[in-house]
Every structure is written in C-alpha cells, then in structure tokens.
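Colleague: Dropping a prediction and its sequence here:
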Amino acid sequence: MRFDGTAEYVATDDLTMAVNAAITLERPLLVKGEPGTGKTELARQVAEALGLPMIEWNIKSTTKAQQGLYEYDAVSRLRDSQLGDERVNDVRNYIRKGKLWQAFEAPGKVVLLIDEVDKADIEFPNDLLQELDKMAFHVYETGETVQAKHRPIVIITSNNEKELPDAFLRRCFFHYIRFPDADTMRKIVEVHHPGIKPTLLTEALTQFYNLRDQQGLKKKPSTSEVLDWLKLLLAEDLSAEDLKRNGADALPKLHGALLKNEQDVHLFERLAFMARRGR
C-alpha cells in the first residue's frame, strides 16, 4: 500500500515520503502548513489513490474528544422511560457512534481525517492519546471494548494556531507542507487550469509572489486563493498585457480574490500612492 500522488493532486517527494512512512509505521500523520496549502485535500487524495473509504472528523472550538468515540444520550433515555418506551431496556439505543468508532468498526481499512485539530481545546489531543495509540476504547455504559478491526490510516491536520502537547507529537509522524515554489505552483495550476497561456501564467505568478513577499501583509494569499484568482482572470479573458497595465505600483486586478482584509488593501493603496508621488 503506497501513495504516489494523483492526477488531481501535486504531491512533492517529501510529502509522499511522509505519507508512506506514516502508513509503514502505522502512526498518525500530523500535517501542518499555512491554510490553503492542501492539507485537508491530501487525506481525500490518499483515500482515492489507495482505493479506501474516508471518514472525516471536522474539529471545532467546541469539539470534545469524547464525541469522536461516542455520545450517550441520557436525556432521551429518561424521556422515553417516562413515556414507557421499551427502547429504554437497551442502553445501546441511546449511544451515538463517533467518527473513531465508525473507523474502528469499518469492515476494511479506511482513511480517518481529523481536520484542524488545533481548533479544539488544548486538552483535546491529550484526550485521544490512548485511543490513537492502542486503536481501542472502552464504552462504560455497555461494558464493551471497541477494538479496531483494521488499523485506519489517520491523517491529522493543524494550522499551527496552538502548540500541540509533546506526548501527542511523539505518537505522530510529522510533516510540514511548505508553501509551493514557482515551479511546483505551475504544476498545481496546470492540474486545475490546464492549457492556461504561459505568458498569462508567468505574469500572474510574478505578481502573486511579489504580493506574498510584501512586508507588512497581515494575511498572505494561499494556493487556493491564487487558483481562484486565475479562474477569475480566465473568466474575464484577461491577458498578460492586461495585468501589466496595472503596473507594479498598484493593486492587482481582481485583488479581492487575493487580499482578504482592509489592512492589506490599504497597505497596497499606500504603496501605490507613494509610487505615484515619487515619479
């Protein structure tokens, strides 16, 4: 079982090596990187490339680790007991299986994505240590132990919003997705916008990387944002010359796809004003 990328996902050599190392070691793969660098999509592409189902657990600030195992609905059971419902005689009727339980009881190997783990409380990763290590957990209400039939391929993503506990990190294989260089970005663009004119792509990527390198940016545009921007440029049938007309001292055309807050827009407006005064 080996991942070598897919036609829809440009995976660098170090990324494919990290995925395959995690599969061999049977350890969760912890993937960090800027938002929009393809961390979540990686799990989907691994599942597709290996022909495996995928179970996705999207983490929020209110998510608790227990929800990934199961949730016991005591309120519904109490209500049903007051109504004389016979379902109350079996506690299993009030246990809702979480994403880990679903992955553990799957009839075959699956890819389990735990997306944006750093959004949750700092104790969230620690609360999953034993379950991810032993691939088993105990259900107190029924007295049973749920053991993984087939060890899932676990991919955990993080946007680096919080530091993760050392004990959690020790149990993972780690990979940081660096922002793509220009050559890699060209390959990514070709996947999403095949046949784009080389002159347009060269000019667009030159402006994009110049924008990313600008000192003082609050939020640097990501891979997903440059793809959206190129989609708009193609929809408007703009050429490389159309982009150049803006000049290096002004905001890029359709900059709303790249700059996502007023502070960064004002930064480029000030730079444009200073450039005009210096002429």
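Modeller: Yep, it's here.
Colleague: switch to C-alpha atoms for all contacts and neighbour counts from now on
Modeller: Will do.
Colleague: Quickly find the element holding the residue of the chain positioned farthest from its centre.
Modeller: Using CA atoms, centre = their mean, the residue of the chain lying farthest from its centre is G84. It sits 46.1 Å away. Using DSSP states H and E, G84 sits in no helix or strand.
Colleague: I55 too?
Modeller: strand 54-58.
Colleague: And the strands in the stretch 151-279 of the chain?
Modeller: Using DSSP state E, counting those that start in this stretch, the strands found in the stretch 151-279 of the chain span residues 153-158, 173-177.
Colleague: so which of these is the most packed in?
Modeller: strand 153-158 (a mean of 25; mean count of other CA atoms under 10 Å).
Colleague: Output the contacting helices and strands for that strand.
Modeller: With contacts defined as 3 or more CA pairs under 8 Å, 6 or more residues apart in numbering; DSSP states H and E, strand 153-158 has these neighbours: strand 29-33, helix 39-50, strand 111-115.
Colleague: which one is A148 nearest to, not counting chain neighbours?
Modeller: Leaving aside its chain neighbours, A148 sits nearest to F104 (3.9 Å; criterion: CA to CA, 6 or more residues apart in numbering).
Colleague: ok, structure two:
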Amino acid sequence: MRFESTETYVATDDLAIAVNAAVTLERPLLVKGEPGTGKTELAKQVAESLGLRMIEWNIKSTTRAQQGLYEYDAVSRLRDSQLGDERVHDVSNYIRKGKLWQAFEADERVVLLIDEVDKADIEFPNDLLQELDKMEFHVYETGETIRAKHRPVVIITSNNEKELPDAFLRRCFFHYIKFPDVETMRKIVEVHHPGIKEALLTTALTQFYEIREQQGLKKKPSTSEVLDWLKLLLAEDMDPEDLKRDGSTALPKLHGALLKNEQDVHLFERLAFLARRERG
C-alpha cells in the first residue's frame, strides 16, 4: 500500500514519503502546519488512496484520552437498577466504545484520524502513549483486554497551538506541511477549479501571495481560503482587470474570503491611506 496524490488532493513528494514511511514503520504520523493547509483532508485522502475506511476523532479542549477508549455510564446503570431493569446485570450494556476501540475491533485495517490533538489538555497525548504503542487497552469494568485486530494507520494533526510532550513526539513520525509555493498552488487550484483562465489565476495568485507576505498581518490567508476566493471570482465572472486595486483601497476584491479579522482589514486600509498621502 503506497500513498500518492489523488484526483482531488495534491501531495508533495516529501508529504507522500512521510505518509508511506509512517505506514511502513507502523508509527502514528504527526502532521503539523498552518490551519487550512489540508491536514485533516490528508487523512481522508490517505484512506481513499489506500482503500481503507476512516474513523475520525475530533479533539476539543474538554476531550479526555479515556473517551477515545471507552466511557462507563454509571449514572444510567444506577437509574436502571432503581427501575428494576434487567440490563443492569450486564455491565457491558453501559460501556460506550470510543474511537480507538472502534478502530481496534474493526475487521479490516482502518485509518484513525486524531484531529487537532493540541486543543486538548497538555497531558492528553501522554495519556494515549501506551495504547498507541501496544495497540491494546484494558476495560476494568468488564475485565477484558481490547487488542487491535489490525494495526490502524494513525494520523494525528496539530495546529501548533501548544508544545507536545517529548515522549509523545518520540513515538511519532513527524511531518510539517509547508505552505505551498506558487507552482504547487497552481496544481492545487487546477484540481479544484479545472480550466481556470491563466491570466486570472496569475493575477489572483500574485495578489494572494502579496497579502500573505504583508508585514503585520495577524492571520495569513490559507490554502482553503484562496480556493474559496477563486470560487467567488469565478462565480462573479471577474477578469484580471476587475482585480486591479484603485488608489482608494489596498484591499483585494471580495476580501472577506481572505481576511478574517478587522485588524487585518484596517492594516490594508491604512496602507492605502499612507500610499495616497505619499502621492499627494
């Protein structure tokens, strides 16, 4: 099984090498990169490319590692015992299987995505070390041990919001998705907007990269945002002339697709003001 670019996803050579290395080593692939660079989409494309089913565990700030294994609903069991329900005699009726359990018990190999691991508490990654290493865990309430029938392909994403523990990093194969250069971005755009006119694409990408390189920008626009922007430009049937910015504003047309906070909008408005004053 080897991963490579698909019809709907452009994987750079180094990214494909990283995925295939993690699969060969049977280690989790830890993928970092700016938000919007396709980390979550990568897992979906790996699953499609390798012909595997994907199980997705979306991590939140309140997520605990135990939830990935299982949860024991003691409250429901107590309530049922008070009602005289026969289900209370079998504790397994009150065990909720987590995403790791689902991946471990699957009859075929699956891709397990642990998405945005850095959102959780700092201890969260360490709490999963043994389970991801040994591919098994113990269910104390039933006394059984759950072992993976087939070792899943584990892909873990992080937006770099906080540092991950060294012990966790040692067990992963790491890859940082660099922001695409212009040529790679052209290939990505062609996948999503096939047949886009060359002149429009060149003008739009020139503006896009100028915006990303602007000093003082709080949030740089991402790959997903430039794709949205181009979709709008095509829907409005704009041509390169329409994208020219006049002296009154340094903001690009339909800038709401690219700039996502008022601080960055004000930055470009100030730039236009300073440019007009210099000309005056």
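Modeller: Great, that's in hand. Just so it is clear, the model here is predicted, and its values are computed rather than measured.
Colleague: Give me the TM-score for this pair.
Modeller: Remark: TM-score between the superposed chains equals 0.99 [TM-score structural alignment, normalised by the length of the first structure]; 279 aligned residues with a CA RMSD of 0.9 Å.
Colleague: hmm, back to that, figure out which of the helices and strands packed on strand 153-158 of the first structure is closest to E163 of the first structure.
Modeller: Closest approach to E163 of the first structure among those is made by strand 29-33 (11.3 Å; CA to CA).
Colleague: What separation is there between A49 of the first structure and F3 of the first structure?
Modeller: 7 Å (CA to CA, to the nearest Å).
Colleague: So for these two, which residue has more residues nearby?
Modeller: Taking other CA atoms under 10 Å, A49 of the first structure and F3 do not tie; F3 has more neighbours (20 against 16).
Colleague: Report the contact partners of the more buried one.
Modeller: Shown in contact with F3 of the first structure (CA atoms under 8 Å, 6 or more residues apart in numbering): 16, 19-20, 46, 49-50.
Colleague: one step back: reformat the strands of the stretch 151-279 of the first structure as a markdown table; add distance to V10 of the first structure.
Modeller: As requested, those are arranged in a markdown table below (distance: least, CA to CA, whole Å):
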| stretch | distance to V10 of the first structure |
| --- | --- |
| strand 153-158 | 18 |
| strand 173-177 | 12 |
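Colleague: closest to K134 of the first structure out of these?
Modeller: Comparing the strands of the stretch 151-279 of the first structure under CA to CA, the one sitting nearest is strand 153-158, at 12.9 Å.
Colleague: Residues in contact with the closest one: which ones?
Modeller: Contacts for strand 153-158 of the first structure (CA under 8 Å, 6+ apart): 23, 26-33, 39-40, 43, 109-118.
Colleague: relative orientation of it and helix 39-50 in degrees?
Modeller: Using axes from the mean of the first three to the mean of the last three CA atoms, to 10 degrees, one finds that strand 153-158 of the first structure and helix 39-50 are set 160 degrees apart in direction.
Colleague: what's the average distance of strand 153-158 of the first structure to the second structure?
Modeller: Strand 153-158 of the first structure: mean distance to aligned residues in the second structure after superposition is 0.1 Å, counting by mean CA distance after the TM-score superposition for the first structure.
Colleague: Between strand 173-177 and that strand, find me the angle.
Modeller: Using the same axes, to 10 degrees, strand 153-158 of the first structure lies at 50 degrees relative to strand 173-177.
Colleague: quick one: strand 153-158 of the first structure to chain centroid distance?
Modeller: 9 Å (CA atoms, centre = their mean, to the nearest Å).
Colleague: Same check on stretch 168-187 of the first structure?
Modeller: The answer for stretch 168-187 of the first structure is 12 Å, by CA atoms, centre = their mean.
Colleague: What of stretch 103-117 of the first structure?
Modeller: For stretch 103-117 of the first structure, the distance to the chain centre is 15 Å (CA atoms, centre = their mean).
Colleague: close enough to count as contact, K44 of the second structure and M54?
Modeller: Yes. Using CA atoms under 8 Å, K44 of the second structure is in contact with M54, at 6.9 Å.
Colleague: dump the residue contacts of the closest residue to L128 of the first structure other than its chain neighbours.
Modeller: Computed as CA to CA, 6+ apart, the closest residue to L128 of the first structure that is not its neighbour in sequence is A65, at 6.3 Å. Residues near A65 of the first structure by CA under 8 Å, 6+ apart: 124-125, 127-128.
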